[in-house]
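Engineer: what would the 3D arrangement of this be:
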Amino acid sequence: MRTAIVIGTGLIGTSAALALSARGVRVHLADHDAAQARTAAALGAGTVEEPEGPVDLAIVAVPPAHVAAALADAMRRGVARAYLDVASVKAGPRRELESLGLDLTPYIGTHPMAGKERSGPLAATADLFEGRPWVLTPTRDGDTEVLNLALELVALCRAVPVVMDADAHDRAVALVSHTPQLVSSMVAARLRGADETAVRLCGQGIRDVTRIAASDPAMWIDILSANPGPVADVLSEIAADLDETVQALRGLQSADEAKRGAGAGGIEDVLRRGNAGRERVPGKHGAAPAAYEIVAVHIGDQPGELARIFADAGQAGVNIEDVRIEHATGQQAGFIQLTVEPTAAPALTAALRERGWSIRQ
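Structural biologist: Okay, the predicted model is just below:
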């Protein structure tokens, strides 16, 4: 791939353009908002100049509702040898394209499983896709050269290709992406009218659950409008669990010992099913989840503290698998949770204590 055009310079489009430009591909940028395209160009994502002829690959990075129209326009103008989109829904846009009677042999639907709560070109980074799954949904009538160009794009963005059927993809993202967004927003909405005293008690758990609730509503309306059925199916199952959990909690309030026992059993059931589901979430590098130990260290909120603790861990010869910071309410301090291999935890604890760090037991 030597040339490409990115149509739609939001978070995903600009990030892909930055990754391609960094690897020597000449990228042309187009957007219905010319100012947004110029912003992406100023960031080093490419040029707003029109290509002189057909480019190797057109990447359509617009909301799902506009994918078919943008692709159809690009195909009719012959802007590229191959075309793909990066929308988070796959079956609907393809059906729309088929209804337009277009030759779809030069097209493949794709979806990089990466994103942020923030949108727009200023949120974009060249490494957004590194190590992330990038779904490809080829069909029997697709051109092999188009699939190869899509795979090259994935490789240049350092993502991991995953081949799926379009409908299976839409059901999958309903479960692992679209429904979590709504559930996160619903939980966060409870905070809107909550007493200030309650809000001040927010800890890491509520921050984890509500992080993605900061996402752009307009963007999610576009996404959910393109995949309402599968999302509604998952939410219906969650609603059934919620009903059962509410009844179990009411049972725990009862004076009847049998009802309290049944209530406790119902709560235990949902928690254990949650344990089992959580264990299936892929771990580091997409591998099966591993059992790790957490070493929690008191850390001050001042420049250089993070660098110092990582350097000390490195001096101890310990690899940090993951990290999380738990902030202390109203204090210029908190705890950093260092996730390590179980065999490394005692050595790391001893080494950090020797260097003056306070370890939380």
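Engineer: alpha carbons only for contacts and neighbour counts from here, please
Structural biologist: OK.
Engineer: can you give me the buried ones in stretch 241-258?
Structural biologist: Glu244, Thr245, Gln247, Ala248, Leu249, Gly251, Leu252 (16 or more other Cα atoms under 10 Å).
Engineer: mind putting those residues in a markdown table, secondary structure included?
Structural biologist: Shown next, in a markdown table, are these (DSSP: H, G, I helix; E, B strand; the rest coil):
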| residue | secondary structure |
| --- | --- |
| Glu244 | helix |
| Thr245 | helix |
| Gln247 | helix |
| Ala248 | helix |
| Leu249 | helix |
| Gly251 | helix |
| Leu252 | helix |
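Engineer: in this structure, which spans are strands?
Structural biologist: 3-7, 26-30, 55-60, 80-85, 107-112, 133-137, 160-163, 293-300, 322-327, 333-340, 359-360 (DSSP state E).
Engineer: so what touches stretch 45-58?
Structural biologist: For stretch 45-58, the surrounding residues in contact (Cα atoms under 8 Å, 6 or more residues apart in numbering) are 1-7, 14-15, 17-19, 21, 26-30, 37-38, 40-41, 78-84, 149.
Engineer: please list only the buried members of those.
Structural biologist: Looks like the contacts of stretch 45-58 have 1, 3-7, 14-15, 17-19, 21, 26-30, 37-38, 40-41, 79-84, 149 buried, using 16+ other Cα under 10 Å.
Engineer: tell me who's in contact with Ser225.
Structural biologist: Ala65.
Engineer: picking that back up, kindly reformat the strands of the chain as a markdown table containing distance to Met186.
Structural biologist: Below are the strands of the chain laid out as a markdown table (distance: least, Cα to Cα, whole Å):
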| stretch | distance to Met186 |
| --- | --- |
| strand 3-7 | 33 |
| strand 26-30 | 36 |
| strand 55-60 | 31 |
| strand 80-85 | 30 |
| strand 107-112 | 26 |
| strand 133-137 | 27 |
| strand 160-163 | 31 |
| strand 293-300 | 30 |
| strand 322-327 | 23 |
| strand 333-340 | 28 |
| strand 359-360 | 33 |
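Engineer: next, the second sequence, to be compared with the first:
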Amino acid sequence: MDRVSLRTVVLGTAESPSVHRPGHGPAGRPGRNACVYVQWAVAGRWRFLSSGRVGLRQGCDHARHDRRPVQHRFARSRLHRAERDPVVMPGRLRREPPFAFTRPSVAASFLCVRPTKLGIIGLGAIGGSLALQAKRAGIATVLGWSPELGERVAAVRQGAIDDAPSRAADVARAVELLVLAAPPAANLDLLGSLKPHVGAGALITDVGSVKRAIVARADALGLGPRFAGGHPLAGTHEHGFAAARGDLFKGAVVYITSTRDGNGAAREVAHFWESVLEAHPVLIDAAQHDRQLALTSHLPQAVASLLAHYLARAAPPGATFGPGARDATRLAASEPALWTEIFLMNRDELLPALRSLEQPLGELERALETGNAQAVTAWLSCAAQWRRQADA
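Structural biologist: I've put the predicted structure just below:
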């Protein structure tokens, strides 16, 4: 089994028999051979370092056996109700009591899964949608920050956030749950720069589409027990706060990736996505996430951009494009800077996927060269069958 099903829910430790842990040997130890090189500069507005080496570890979601759940004084009634009536639905976490992990030397107490103060760093299509939906769900205070003043003003005017402090640190120190919704590389920098300002009992998550780097960064900073990565499958080729929607995450699958010691934080973040944003959280290993998204998200983006790139050069001036060309190249309109980061951060998984396209392309070329109608029909039928099943 090489894929975690969207219907799989991981509750408990890494030894759960319901899920395969990629990158683990017989002893259950994570592989250590995955790394990428960040060799590019991110827009200065996010103040990210211009270059560096990011080492990555696979399978960083082992449970610590010396952790024990502790009750929150404000959540005891919910805890008792959940113990009387536990319900687990396929593909989601339901009515599991909030809990925290108590470290041997430092006690950590996580906040309720429905925070009263939520902070969002980055108010683009994803961060802005998160703010809109959180306010509509009744979150008392939502604070937001963006390097773009126009986005902060628009978010306040539309009621997505209650206030927009001038500094990201001011948001971090005032909230119970901090969501990093900047571009993926900027999130790596923000995690470190905001660490001194995050409250002692606050949780941190992100919404980026590459997970190994941010999970490894959280572990390296000592934020593992308080961080869980997140990735909602609800993106859009549009960007900026103008593209934000108040129902973007409703019914969407959101992947949750835990750190080595972060199973408790992962559960808390999963509950937040389900109870506040009406999404379907699924716990997945960071390495498995990046491998899967290279095929299901990053490769389609690359193919759409490839087709648009070719049409831009090969199409005669004034040519009219029908719905087929427009549909096939819709993703090519996505923000180039964002996808540059994603491609480079996950290139060790994306490159093999790109090279694997040579085989089906070669099959079509040979069938056309030989005039083999049966082979062409079979090639097209295989694709058509998959596409129809994808919509089923």
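Engineer: any idea what the TM-score is?
Structural biologist: Comparison of the two superposed chains (TM-score structural alignment, normalised by the length of the first structure) gives a TM-score of 0.69, and 270 aligned residues with a Cα RMSD of 2.1 Å.
Engineer: how near is Gln288 of the second structure to Arg76 of the second structure?
Structural biologist: 35 Å (Cα to Cα, to the nearest Å).
Engineer: out of the two, which sits in the more crowded spot?
Structural biologist: Gln288 (22 against 14; other Cα atoms under 10 Å).
Engineer: and the more buried one, what pairs with it in the first structure?
Structural biologist: In the first structure, the residue paired with Gln288 of the second structure according to TM-score structural alignment is Ala168.
Engineer: of the strands of the first structure, which is nearest Pro346 of the first structure?
Structural biologist: Nearest of the strands of the first structure to Pro346 of the first structure, taken as Cα to Cα: strand 293-300 at 8.9 Å.
Engineer: next, the angle strand 322-327 makes with the closest one.
Structural biologist: Calculated by axes from the mean of the first three to the mean of the last three Cα atoms, to 10 degrees, strand 293-300 of the first structure forms an angle of 40 degrees with strand 322-327.
Engineer: give the aligned range of strand 293-300 of the first structure in the second structure.
Structural biologist: Going by TM-score structural alignment: strand 293-300 of the first structure matches no residues.
Engineer: same check on stretch 215-231 of the first structure?
Structural biologist: On the second structure, the counterpart of stretch 215-231 of the first structure by TM-score structural alignment is residues 334-350.
Engineer: longest single helix anywhere in the second structure?
Structural biologist: Ranked by residue count under DSSP state H, the longest helix found in the second structure is helix 373-391.
Engineer: what sits up against that helix?
Structural biologist: So helix 373-391 of the second structure is contacted by Glu363, Leu364, Ala367, Leu368 (Cα under 8 Å, 6+ apart).
Engineer: go again with 6 Å.
Structural biologist: Contacts to helix 373-391 of the second structure, defined as Cα atoms under 6 Å, 6 or more residues apart in numbering, come from residues Ala367.
Engineer: residue ranges for the helices of the second structure, please.
Structural biologist: 76-84, 125-136, 149-157, 168-172, 184-194, 212-220, 263-275, 286-293, 299-314, 323-328, 336-345, 347-356, 358-369, 373-391.
Engineer: which of these sits most buried?
Structural biologist: helix 263-275 (a mean of 26; mean count of other Cα atoms under 10 Å).
Engineer: and that helix, what does it pack onto?
Structural biologist: The contact analysis (3 or more Cα pairs under 6 Å, 6 or more residues apart in numbering; DSSP states H and E) places helix 263-275 of the second structure against strand 227-232.
Engineer: would you mind giving the residues in the first structure matched to the strand it packs on?
Structural biologist: By TM-score structural alignment, strand 227-232 of the second structure lines up with residues 107-112 in the first structure.
Engineer: which residues touch the matching stretch?
Structural biologist: By Cα under 6 Å, 6+ apart, stretch 107-112 of the first structure touches Tyr83, Leu84, Asp85, Val86, Ala87, Ser88, Trp134, Val135, Leu136, Thr137, Pro138.
Engineer: the second structure: which residue goes with the first one?
Structural biologist: Under the alignment (TM-score structural alignment), Tyr83 of the first structure pairs with Ile204 in the second structure.
Engineer: from Ile309 of the first structure, how far out is the residue nearest to Asp322 of the first structure when sequence neighbours are not counted?
Structural biologist: Leaving aside its chain neighbours, Asp322 of the first structure sits nearest to Thr339 (4.9 Å; criterion: Cα to Cα, 6 or more residues apart in numbering). Taking Cα to Cα as the measure, Thr339 of the first structure falls 13 Å from Ile309 of the first structure.
Engineer: before we move on, what about Trp134 of the first structure?
Structural biologist: Remark: distance between Trp134 of the first structure and Ile309 of the first structure (Cα to Cα) = 34 Å.
Engineer: what about those two, which has more around it?
Structural biologist: Trp134 (25 against 18).
Engineer: so what corresponds to that one in the second structure?
Structural biologist: Trp134 of the first structure maps onto Val254 in the second structure, by TM-score structural alignment.
Engineer: so its match sits against Pro281, correct?
Structural biologist: Yes - using Cα atoms under 6 Å, Val254 of the second structure makes contact with Pro281 at a distance of 4.8 Å.
Engineer: give me every residue that touches Ile309 of the first structure.
Structural biologist: Counted by Cα under 6 Å, 6+ apart, Ile309 of the first structure has zero contacts.
Engineer: what's the counterpart of it in the second structure?
Structural biologist: So, by TM-score structural alignment, Ile309 of the first structure is left unmatched.
Engineer: distance-wise, check Ile309 of the first structure relative to Ala72 of the first structure.
Structural biologist: From Ile309 of the first structure over to Ala72 of the first structure (counting by Cα to Cα), the distance is 53 Å.
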